[in-house]
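S.K.: Here is my input; please provide its structure:
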Amino acid sequence: MHLAAFWFGLVCDTAGTEMMRRIAESGGTSGGPGLHAILGALALVLMAIHAVWATVTYLKQNPATLRTFHRFSLSVWGLWLLPYVGGLILANMK
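M.R.: The predicted model follows:
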């Protein structure tokens, strides 16, 4: 069940990011490679790596791999928060 949640989360976050990109473009903002866009892209890449690693970890069932996976999960989540919170701050500054 958790494994499906990782993949579903990646699909939803990618879809949401694409929708926000389209909204930003329609509002006349370029959505160019600013810090927010770079962090967002990095977060999506890390989420994809995270989902793949979750699949490998689930299939191996190795205790050492599980410990490493949990530490990596916290790092990915923390990094994901940067563009998320950054977007909220940028939106409220306008």
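S.K.: contacts, neighbours, all on C-alpha from now
M.R.: Fine.
S.K.: the longest helix in the protein is where?
M.R.: helix 63-93 (DSSP state H).
S.K.: I'd like to know which elements that helix is packed against.
M.R.: Judged by 3 or more C-alpha pairs under 8 Å, 6 or more residues apart in numbering; DSSP states H and E, the packing partners of helix 63-93 are helix 35-60.
S.K.: and the closest residue to residue 50 other than its chain neighbours, how many neighbours?
M.R.: Closest residue to residue 50 apart from its sequence neighbours, by C-alpha to C-alpha, 6 or more residues apart in numbering: residue 73 at 7.1 Å. By the criterion of other C-alpha atoms under 10 Å, residue 73 has 18 neighbours.
S.K.: structure for this one too, so we can compare:
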Amino acid sequence: MSLFILWGAVFFTLALVFYSVGIWNDYCHKQLKKWHITMFGLGVLTDTLGTLLMYLHVGYLIFTAHSISGFLGLFLMMSHFCWAFLAIRNNDLQLLNNFHRFSILVWSFWMISYISGLYLGINGLG
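M.R.: From the prediction side, this is the model:
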């Protein structure tokens, strides 16, 4: 196994942990806190590093259902992080109103990419 793939998988799993802790704690308590933004940011950072390592392993961009869902998931995570940051910074109740439901949608979409990557990796198809 390539070190790029190994470390990419480690970073994707760290992204899963960071992002899930932030999402589910915020969702259960219905109150966005600053430490949630830190978790979202660490999730985005580690997912970006994992994506970069997978790109370096392949050497070029490929467009499969998995890679497209991965890029869309990363884009949604980044947007979600920005939304949370702006809502907390501006103490904007309107931005916070639908934040919790949107969080679960972003997390669910990202999980599709994570699980498909796990499946492809286990089966040697990735």
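S.K.: what's the counterpart of the residue nearest to residue 50 of structure 1 in structure 2?
M.R.: Under the alignment (TM-score structural alignment), residue 73 of structure 1 maps onto residue 103 of structure 2.
S.K.: That match is in contact with residue 23, isn't it?
M.R.: Yes - the criterion here is C-alpha atoms under 8 Å, and residue 103 of structure 2 meets it with residue 23 at 6.3 Å.
S.K.: Check the mean deviation of the longest helix of structure 1 from structure 2.
M.R.: Superposing on structure 2 and averaging over aligned pairs (mean C-alpha distance after the TM-score superposition for structure 1), helix 63-93 of structure 1 comes out at 1.1 Å.
S.K.: Tell me the residue in structure 2 aligned with residue 22 of structure 1.
M.R.: If you follow residue 22 of structure 1 across to structure 2 using TM-score structural alignment, you land on residue 56.
S.K.: I'd guessed its match sits against residue 5; true?
M.R.: No - with contact defined as C-alpha under 8 Å, residue 56 of structure 2 does not count as touching residue 5 (9.2 Å).
S.K.: The two: who's more crowded?
M.R.: Remark: of residue 56 of structure 2 and residue 5, residue 5 carries more neighbours, 20 against 14, as counted by other C-alpha under 10 Å.
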